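Q: everything below, folded, please.
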Amino acid sequence: MHPPVTDPALVGALRDDLVASDYDVDGVERFLGPLAAAALHREQSLPARRAVAAAEGGRPPADRAPVATLVGLFLLGAAVPRAALDRALPGTGTAGAERLGLVAAQGAGADDEVRAVVDLRPYSSVDAVGDASWWLASDLGELATGGRLATDHVLGAGGASLTLAQVTVRNPTGRVLDLGTGCGIQALHAARHAQHVVATDISRRALAFAAFNAALNTPAGAELDLRHGSMLEPVAGERFDLVVSNPPFVITPHAGAAGRAVADALGDYEYRDGGRAGDDLVRDLILGVGGVLAPGGTAQLLGNWEHRRGEPWTERVGAWLDTAGLDGWIIQREVLDPAEYAETWIRDGGTTPDREPDAWAAAYGAWLDDFASRDVEAVGFGLVTLRRPVSGAATLRRLEEHTGSVRQPLGAHIARSLAGHDWLADRDDAALAAARLVTAADVTEERYLTPGAADPNIVILRQGDGLGRGVQASSPLAALVGACDGELSVGQIVGALASLFDVSAADLAAELLPAVRGLVRDGFLAE
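A: Now for the predicted structure:
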């Protein structure tokens, strides 16, 4: 199937029709109800199909609710009568939707069936700028087609896309690069806070979807600079203030001499497989992205990396940062063993053990053999934040694991942590002691006492925002954080606490100032 066509007049009419039809995230969830909506998010379509059938209830096409028609057509892959679609999209009409490449009609009669040839669904998210509400066109998924995905499948906004959109720093900026744009979702987010957005992809089909989505959702988005090419090649020699990428990072075996049958079972999906061995694509991107970053520029991407026997992942991935010469902060969010990883991505391509047992077994075995060839014990997934120093050597090298819940959108928290790192880099202990700090509004204190005891055994400072960190604090540190309201300097508070606890002020400062640095870096305290 061809990707959609960006006809400005028809796209404008479609936008108006979608608004009038209540075809947004809230409207769809109101129509489906909480049970069917939640099931559809899990890619279980039966409750939603029942909701559509109940809404139609034997009504003639001209009387059917527009939102029911659009849900059935675009989200469930069901055929709808031409008259029903004409009513749901009165300005565009079935004929216009056909010209845009969204549907295929069997005939011109009112009762003739119309089927979607692309997925067109409402999208809603909250990033560091605020609420975003759009429509996104992409290729039909397995739920609608009932079969495997095509190798040139253009993915919609999945969980990884939503995660990247929410963790990206959204400070007003000049030039942004969306590397591997796919359907264009990251470029749309970037267009809200950047002066110029360049979006690249190796797939011309993906770029056509991105152009359509940009035109459908925002006049500014229609001005995206879309470029065809692999990785950083289309922007060689240019500089950007922000690079975002949800690259094809999936670690995929390549059949080679194993034969065509195994290759077919594995699938060669452009959206997830960059054609490199192991985690080389993520490594190469970390090593190369500094070449297109302006001084002080930031890159944020998602990635997988291998945990190899006898080599901690922090050392292996940390070596990439050392070679890149960039500030680096990597947060590992999930770890899967090789079997779990294989199962996840075989299913992602539409192959299941019950429907295609031979293909499932062939792909599964190839994945396990590929991991075994490099002594891979697990695969990590996480967030990578890189920054090109304005001058001098990199000063930030942070690799950590955080598999718990986070408070999204995380982008503002990451921006504050980077600002805290920079603020600390310019201050020795004397300057830190002179600072007047304020405790963040989301910080709370937890105390754990043995029954009957007057003093707590454990005090934990808990962060309600961002990564939700918990820091075990001594009584003096907890008291210092409680006193940070911007009135007294850190040094003055330490002096008062030294008298209260009957200890040397110098000794207490030596204990507390390093901890204060950590709390500033993590957003518990700020100037």
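Q: contacts, neighbours, all on C-alpha from now
A: Will do.
Q: how far out from the middle of the chain is the one helix or strand Gly382 maps to?
A: Assigning secondary structure by DSSP states H and E places Gly382 in strand 376-387. What separates the centre of strand 376-387 from the centre of its chain is 14 Å, taken as Cα atoms, centre = their mean, to the nearest Å.
Q: and stretch 134-153, what's buried?
A: Along stretch 134-153, these residues count as buried under the neighbour rule (16 or more other Cα atoms under 10 Å): 134-144, 148-150, 153.
Q: closest one to Ala265 out of those residues, please.
A: Arg148 (10.0 Å; Cα to Cα).
Q: before we move on, back to that, so which of the buried residues of stretch 134-153 are in strands?
A: For those, the ones inside strands are 134-138, with DSSP state E as the criterion.
Q: mind listing residues that contact the strand ranked longest in the chain?
A: For the chain, the strand with the greatest residue count under DSSP E is strand 293-308. Strand 293-308 has contacts (Cα atoms under 8 Å, 6 or more residues apart in numbering) with 160, 164, 168, 239-247, 249-251, 278-279, 282, 289, 313, 317, 374-391.
Q: for stretch 500-510, same thing?
A: By Cα under 8 Å, 6+ apart, the residues outside stretch 500-510 that reach it are 476, 491, 494-495, 498-499.
Q: and these, which are buried?
A: Buried members of the contacts of stretch 500-510, scored by 16+ other Cα under 10 Å, are 476, 491, 494-495, 498.
Q: another one to check against the first:
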Amino acid sequence: MTADRSVVGTDTTPARLPDVVAEPAVTSALAADLTAAGYTVEGVDALWGTEAAAALHRGVRVAARRALASRPTTPLSTVATLFVLGLPVPRAEADAAFPTVGVDALGAAGVLRADGDTVAAAVDLRPYAFVDDLGAGSWWIVSDLGELALGHAISEEHVLGIGGATTTLSGLQLPVPVRRVLDLGTGCGIQAMHARRFAEQVVATDISRRALDIARFNAQLNGIDGIDFRLGSLFEPVAGERFDRIVSNPPFVITPRRQGVPAYEYRDGGMVGDALVETVLRGLAEHLEPGGTAQLLGNWEHRWGDDGLERVRSWFADTDLDVWVVEREREDPPAYAETWIRDGGTKPGTAVFDDLVDAWLDDFRDRHVTGVGFGYVVVRSGGAPDLRRFERLPQVLGANPAGLGATIARTLDAVSWLAGRDDDAFAAAHLRVAGDVTEERHYWPGNDDPTVMTLVQGGGFGRRVDADTALAAFVGAADGELAVGQIIGAIAQLTGVDDRALTADLLPRLRDLVLDGLLLPA
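A: Below you'll find the predicted structure:
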């Protein structure tokens, strides 16, 4: 990229973003005021009701503003007006909302901006609630103001707050205690904070000094220690170091390398195509301790005659890592371009928007890209790889609010368990059906025999497995009492089929059910 990275055709140049300074006295006093105001997810939603909250999720604040106008002003309504609605408030109301920390101190910290008799938010500050294996928790998260509050496209140094990718990756983190975790590209610090709940120490890196300042502020605001913030690109700040776990939501968005196309730091790593994701994935092996794991999000390109998942597979060809890649969705070039141009705050139907779409489509055409996949990457360091799984799961239907981390941990345990058992040892093992598994049966009218039987996983990845009579019978009998071989022998005897043939047919499918968590070692 050239030095000129302004948004093509915009008529409003964003002002320089304020420095965010994490003074302990300020963050502790701010936390006290936010607590006293009742600034929580539940408290904010109760201010204006479910309809207005839903409208805010769509980027429209009118209903919430009208609801507040009909009620007396309180510290909670003042804080919510400032940071959720992005609207200024009278200085007197701000003084009442922040009696401990004070408006002037928040101005010096880069959180508020005073202008005469009014006060406005200089950053976004939201309550955030979550659930993981340690239980429910809540924090306050500072990030940069979005398009709704700014009234124009965001700055290229914008630090992103909580979004769908945030909750996805935090839910992928394994809820297993470890010593050291690396959060690569920490952004506002949210993944480092989640990782700290299960780690003795976290190293959080980012190429953006502003992101590190905000991440440090968030950690202090929520009383979280044990996070070492380091400035630098990719693995440079941790050269020669190894970790028990690596988590990353890297700046993976594929962006044309053309003058005038904005390069947002939070999403664009400055490389061509999916080269940044490839670089991160290829670097995992030398930074994971033996037995260490990594959970990441990423994009990968599908090209003419070159499937995206196969490209990802090739990046691990020379490693001994266990690898599991799940492609959640795939977008065609126009849809991908439009998604990320809107994400930057450029409105569809404008000349700027159309020019940027042209830039994206030219880039995809020139590099023969037919689509872009998005998904999860799970890696484990060890001996000879026992897991190389590259799959498409467009619908993850499980209902676990804590995310998929526990499911992934169980899957990795299952890989090790299966690798240690040949067919004879597996046949001697005892299995039980998982508690979230149900069975669906479909019949032709008037027919007593089912035409379709499906095993349905209620949690995890919500898998659906077609079952024949023998497999359904095995799962129905798998209560941990009898060994695998004993159940297969009984089914063979009842159905009048050859025991060896049935064993050869069922064992691979039963291994898959163990791997997917529908069957568990008893």
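Q: would you check the span in the second structure matched by stretch 148-160 of the first structure?
A: Following TM-score structural alignment, the aligned partner range for stretch 148-160 of the first structure in the second structure is 153-165.
Q: farthest pair within the ones in strands among the buried residues of stretch 134-153 of the first structure?
A: Trp134 and Ser138 (13.1 Å).
Q: show me the helices in the stretch 251-400 of the first structure, by range?
A: Secondary structure of the stretch 251-400 of the first structure by DSSP state H, counting those that start in this stretch: the helices cover 260-266, 280-288, 313-324, 338-348, 357-373.
Q: so which of those is nearest Leu10 of the first structure?
A: Closest approach to Leu10 of the first structure among the helices of the stretch 251-400 of the first structure (Cα to Cα): helix 338-348, 33.4 Å.
Q: so which bit of the second structure is that closest one matched to?
A: So helix 338-348 of the first structure sits over residues 333-343 in the second structure, by TM-score structural alignment.
Q: for that stretch, which outside residues touch it?
A: 253, 348, 353, 356-357, 360-361, 364, 369-372.
Q: superposed on the first structure, where does that stretch end up, distance-wise?
A: By mean Cα distance after the TM-score superposition for the first structure, the fitted stretch 333-343 of the second structure averages 0.6 Å away from its aligned residues in the first structure.
Q: centre of the chain versus that stretch, how much separation?
A: Mean-position distance between stretch 333-343 of the second structure and its chain equals 19 Å (Cα atoms, centre = their mean).
Q: residue contacts, the aligned partner of Leu356 of the second structure in the first structure?
A: Here Leu356 of the second structure is matched to Ala363 in the first structure, going by TM-score structural alignment. The contact partners of Ala363 of the first structure, taken as Cα under 8 Å, 6+ apart, are 262, 265-266, 346.
Q: overlap between those residues and the second structure?
A: Compared against the second structure with both residues aligned by TM-score structural alignment, their matches' Cα atoms under 8 Å, the contacts of Ala363 of the first structure retain 266, 346.
Q: for the contacts of Ala363 of the first structure, pick the one with the most neighbours.
A: Counting neighbours by other Cα atoms under 10 Å, Leu266 leads the contacts of Ala363 of the first structure with 25 neighbours.
Q: and Glu265 of the second structure, how close does it get to Ile341 of the second structure?
A: The gap separating Glu265 of the second structure from Ile341 of the second structure is 14 Å, by Cα to Cα, to the nearest Å.
Q: an error on my part: the question was meant for Arg91 of the second structure.
A: From Arg91 of the second structure to Ile341 of the second structure the distance is 36 Å (Cα to Cα).
Q: thinking Gly93 of the first structure is in contact with Asp86, fair?
A: Yes. Gly93 of the first structure is in contact with Asp86 according to Cα atoms under 8 Å; the separation is 4.6 Å.
Q: is it possible to mark the buried ones in the contacts of stretch 333-343 of the second structure?
A: Buried among the contacts of stretch 333-343 of the second structure (16+ other Cα under 10 Å): 253, 353, 356-357, 360-361, 364, 369-372.
Q: out of those, which comes closest to Leu106 of the second structure?
A: Among those, and counting by Cα to Cα, the member closest to Leu106 of the second structure is Val253, at 33.5 Å.
Q: how about the contacts made by the closest one?
A: Residues near Val253 of the second structure by Cα under 8 Å, 6+ apart: 267-269, 274, 299, 340.
Q: just those now: which is nearest Val62 of the second structure?
A: So of the contacts of Val253 of the second structure, ranked by how close each gets to Val62 of the second structure (Cα to Cα), first place is Trp340, at 25.4 Å.
Q: okay, the contacts of stretch 333-343 of the second structure in CSV with distance to Pro18 of the second structure next?
A: Shown next, in CSV, are these (distance: Cα to Cα, whole Å):
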residue, distance to Pro18 of the second structure
Val253, 26
Pro348, 29
Phe353, 28
Leu356, 28
Val357, 31
Trp360, 31
Leu361, 35
Phe364, 36
Val369, 39
Thr370, 40
Gly371, 38
Val372, 35
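Q: and of those residues, the nearest to His57 of the second structure?
A: Nearest member of the contacts of stretch 333-343 of the second structure to His57 of the second structure, counting by Cα to Cα, is Pro348, at 18.9 Å.
Q: quick one: the helices in the stretch 101-250 of the first structure, in order.
A: With DSSP H, counting those that start in this stretch as the criterion, the stretch 101-250 of the first structure has helices spanning 142-145, 159-167, 185-190, 204-217.
Q: the ones you listed: which one's closest to Tyr23 of the first structure?
A: Judging these by Cα to Cα, what sits closest to Tyr23 of the first structure is helix 204-217, at 13.5 Å.
Q: quick one: that closest one aligns where in the second structure?
A: Residue span in the second structure matched to helix 204-217 of the first structure, by TM-score structural alignment: 209-222.
Q: which residues sit against the matching stretch?
A: Residues outside stretch 209-222 of the second structure that contact it (Cα under 8 Å, 6+ apart) are 19-24, 27-28, 30-31, 139-143, 157, 159, 186-190, 193, 205-206, 225, 227, 229-231.
Q: for the helices of the stretch 251-400 of the first structure, which one sits closest to Arg192 of the first structure?
A: Arg192 of the first structure lies closest to helix 280-288 among the helices of the stretch 251-400 of the first structure, at 25.2 Å (Cα to Cα).
Q: need the counterpart of Gly189 of the second structure in the first structure.
A: In the first structure, Gly189 of the second structure lands on Gly184 (TM-score structural alignment).
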